[in-house]
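Engineer: build me a model from this:
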Amino acid sequence: MESQVDEVKSRVDIVGLINEYIPLKKAGRNYKALCPFHGEKTPSFMVNSDRQIFKCFGCNEGGDAFVFLKRMEGMEFGEALRFLAARVGVRLKEYQPSPAEQKKEVLLKISETACEVYHYLLTRHPSGEQARAYLKSRGVTSKSIKDFKLGVASPQRNFLFQFLAKKGFLPQDISLAGLTLATSDGVVDRFKNRIIFPIFDSQGRTIAFSGRAFGDDEPKYLNSPETPLFHKSKALYGINLAKMEIKKEKAAILVEGNIDVISSHQVGVINTVAPLGTAVSSEQVEILHRFAENILFAFDTDLAGDTAAKRGIEIAENAGLNIRVVQLSEGKDPDELIQKKPLEWKKAIKEAVPIYDYFINSAVKKYGAEGAESKRKIAGEVLPEIARLSDEIVKAHYLQVLENKLGIEEGVLRAALKKYQGEEKGTVNITEILEKPIGERKAGIVERYLLALIIQSSYLPEGLDGKIFDQSQTREIFGKTRELKDKEGRLKVKVLAKNIPEPLLPTFDELLLLEIDEEILADNQRVEKEINYCAKRLKELNLRTKLKELSLAIKQAESVGNEGKIASLSQDFRDLSKTLFRLEEK
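Structural biologist: Here you go, the predicted model:
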């Protein structure tokens, strides 16, 4: 089986696979993108086709195609293997899934069977008549019932349990799937006499259910509990149907309710999903970030006053997404607006406002802009939001907007803004490091950059000495690189990778994925110049270090009056100083 795993890995195009989730951009011999696993505004996610690997230098996630699918889709190894094997046309002779994988398969079968039962009861059984009438009254079409696989749960206490048990599923597995409850009167169905909205993952697999009560029964909505298949914070209602349209439109519309999603899809706005509540989680944002850079919030909740909703907005913004707000008519939710005025819904989406305009407008509407107290409240509500902006131009723009709304000078607002701002963390790049004298702490960064440049450009100058590498790992990898160049006369990454000892492969992969300016890699003369410059800076550091050591040795010789040693060391000091001077003059 191991050989088949290797066969699948050798045939997979990791660049093509990952590009289906996030847009990759060529960066030298690598590809780069914004990381789908954490929020960032500068790409640090790198993919290499030679080694079929990826790595994010921001959050340190990395690995091969199997690791990527596990992280993106929650696939176990066996699932990822079958998925990739089918993708590249490898027929798996045998594969023994792990106990966890086997259990997950059983739970998926139970959930899928339950979904079919609920859907049958709604669409083809007399007991579904009341539910059909209700859905019709809410404007849900037959096509939507089919597309979303809506259903209805029997009013009988354990109808579904009995059905699934007859199909051979074990009671404990049915319970683990979240479909039954143990009571003093025996096992009962969790969902009874409710309209059922199946919840699917992005692959279209049934993972949970949301049940809406008829009439005044409480709770109005009942969701599946957390199970091995279902985690509420990682689920989005409608994502299986909406994901391709989200990618096409480069935007996802978030609404609060399941019916809102269905109504929006019915009028052609298919890039609409619901987060199963107003508390948008980082996992849900991560899912949406795979497909789009823009999120439009269309909640009937007051976003500015809803702590959970504001936290979701902050998560989305920290992930680098652009946030806009769909402003609905007073007192209306998306479903109500769509049923009465579908064109107004589309118009509201088109006219969605940036989130900070929304915060300002909402505060002015709430408090009014007249009087010192009202202005203080508006500033107190809006300035903490503006303080989170990292772009100074955008920040200045919104301070000017607030100045115009409140009639308070921008300078006063900026002074008030300071108490909400934390210290910004500076970022260091290789150019900044090389432009200044290199200290010992920065030498490791330059060593890795120099070696990455050699590997990625496949250019190794003849006179470059491995002694300039102080770190043992970079020195050893450089040694293997030099050996291959001397033996073969040229460098090939795939061949070099085979010659790197196993313990050094993680470091080698990091060097291979390290981002290097494309313009440098595309120009052989610039590559040579950059390599020589880095080597020069490392030699300078090496000489300075030796001069420090000599200076200390001279002082020690002076303390004991060893004149001969003082003279010898002083001559060495002068010689090294001249060498350093000549090097710096080049």
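Engineer: from here on, just use CA atoms for contacts and neighbour counts.
Structural biologist: Fine.
Engineer: spatially nearest residue to Gln339 (excluding sequence neighbours)?
Structural biologist: Using CA to CA, 6 or more residues apart in numbering and skipping the chain neighbours, the partner closest in space to Gln339 is Gly139 (7.1 Å).
Engineer: assumed the one you found was part of a strand.
Structural biologist: No: with DSSP: H, G, I helix; E, B strand; the rest coil as the criterion, Gly139 is located in coil rather than a strand.
Engineer: tell me which stretches of the stretch 151-300 of the chain form strands.
Structural biologist: 151-152, 180-183, 186-189, 194-200, 206-213, 221-223, 251-254, 272-273, 294-297 (DSSP state E, counting those that start in this stretch).
Engineer: need those in TSV (columns: mean neighbour count and distance to Ala379).
Structural biologist: Below are these laid out as TSV (neighbours: other CA atoms under 10 Å; distance: least, CA to CA, whole Å):
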stretch	mean neighbour count	distance to Ala379
strand 151-152	28	49
strand 180-183	14	51
strand 186-189	17	52
strand 194-200	26	41
strand 206-213	23	41
strand 221-223	17	38
strand 251-254	24	28
strand 272-273	28	33
strand 294-297	23	23
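Engineer: quick one more, to check against the first:
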Amino acid sequence: MSSYIDLKYINELSSRLGQFKKKGDYLFNFRCPHCGDSKKSKTKARAYFYQVKNDMFFKCHNCGEGQSLSNFLKFIDPKKYESYLLERYKGSAPSTPAPKFDFKPTKFEDIDYFDKLTKISELEDSHPAKVYITKRMIPESFWSKLYICNKFMSFVNEVKPNTFPHTKGEHPRLIIPFYGVDGKPFAFQGRAFGKEQPKYLTVKIDSDKQKVYGLDRVNLQQHIHIVEGPIDSMFIDNCLAAGGADLTLRVPPDNVTYIFDNEPRNKEIIKRMYDVVSKDYNLVVWPEDMRHKDVNDMIMAGLTKNEIKDIISTNTHSKLSALTKLNYYKKC
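Structural biologist: Predicted coordinates for the structure are as follows:
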């Protein structure tokens, strides 16, 4: 009964604890409200609720604070603390004395989801995947973070069981991992080599994260470019790929430029372009004589990074100017 009550109150507190995550039946991780955890990283969480016998306790591995759940409640919410005491201890005394906090911090091993796959950089030049990457002119600096997966559906089911109900139609794909600001993967995209549909399939490892590629290398203090696909982002400095994600960035809108694929007849893309303008972001509206669909197509057609940079700069608009250009650009 005591465990049930403890878990009930932990659940009630969860929305007030930053980065709160359940790690096990009786283990929870979150940012420490005592010390505030890391001031440099908003994603670091080094405080835990854990069980000793039938009772739950709190421990922060950053500031070292340790206390019973009841004392933690007293610190966070005195009124809830009183309710907890009435419910938890009516008719009896606490069954477990406070433990000594002399244990070693619990370690959660990072899982290397891609250790069974082969990096593109390790393939022979004649390998079809290496040939594809070379043909797309993807910078060699990215090859060590791209992988070949020969059985994509089986791989996905290993990472996220039962994603595919069966593996009929199994096929290889290029794997493009999405890394967070902490350098840890939270999603990956599988790019088909053949006619398999959908051509791009993104799988979330962490369902709480947005499908955004490039967070591990973007500098939020500099001007940010946002394109649709990860491969396009590899040719533009300080660039993210958001695809269809409704991206939320804590930066001024005028410090962000959206670059959509050149598809004036695509209603969905045009709708998103108008939405970007309404939020005061900068928007690239491709010139009428642009015949290439996206940045990678431009590279393959012989344009250099600097030439593309100039085209982007010349055709970047905002507010009324963007609306005017967009009205002429759209063909749907």
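Engineer: now tabulate the strands of the stretch 151-300 of the first structure in TSV and tack on distance to Ile349 of the first structure.
Structural biologist: Below are those laid out as TSV (distance: least, CA to CA, whole Å):
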stretch	distance to Ile349 of the first structure
strand 151-152	30
strand 180-183	40
strand 186-189	40
strand 194-200	25
strand 206-213	27
strand 221-223	27
strand 251-254	8
strand 272-273	11
strand 294-297	8
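Engineer: and of these, who's closest to Glu2 of the first structure?
Structural biologist: Closest to Glu2 of the first structure of these is strand 206-213 (CA to CA; 30.5 Å).
Engineer: circling back to that earlier point, the residue nearest to Gln339 of the first structure maps to what in the second structure?
Structural biologist: In the second structure, Gly139 of the first structure lines up with Met137, judged by TM-score structural alignment.
Engineer: what's the helix or strand Lys405 of the first structure falls within packed up against?
Structural biologist: Using DSSP states H and E, Lys405 of the first structure falls within helix 392-406. Other elements packing on helix 392-406 of the first structure under the criterion 3 or more CA pairs under 8 Å, 6 or more residues apart in numbering; DSSP states H and E are helix 355-367, helix 372-387, helix 410-417.
Engineer: onto which residues of the second structure does it map?
Structural biologist: So helix 392-406 of the first structure is aligned with nothing, judged by TM-score structural alignment.
Engineer: how about stretch 499-516 of the first structure?
Structural biologist: On the second structure, no counterpart of stretch 499-516 of the first structure exists by TM-score structural alignment.
Engineer: now swap in stretch 564-574 of the first structure and tell me
Structural biologist: Going by TM-score structural alignment: stretch 564-574 of the first structure matches no residues.
Engineer: how far off centre is that stretch?
Structural biologist: 59 Å (CA atoms, centre = their mean, to the nearest Å).
Engineer: ok, now stretch 211-227 of the second structure?
Structural biologist: Centroid separation for stretch 211-227 of the second structure versus its chain: 12 Å, with CA atoms, centre = their mean.
Engineer: repeat for stretch 255-264 of the second structure
Structural biologist: In terms of CA atoms, centre = their mean, the centre of stretch 255-264 of the second structure is found 21 Å from the chain centre.
Engineer: and what of stretch 138-150 of the first structure?
Structural biologist: 32 Å.
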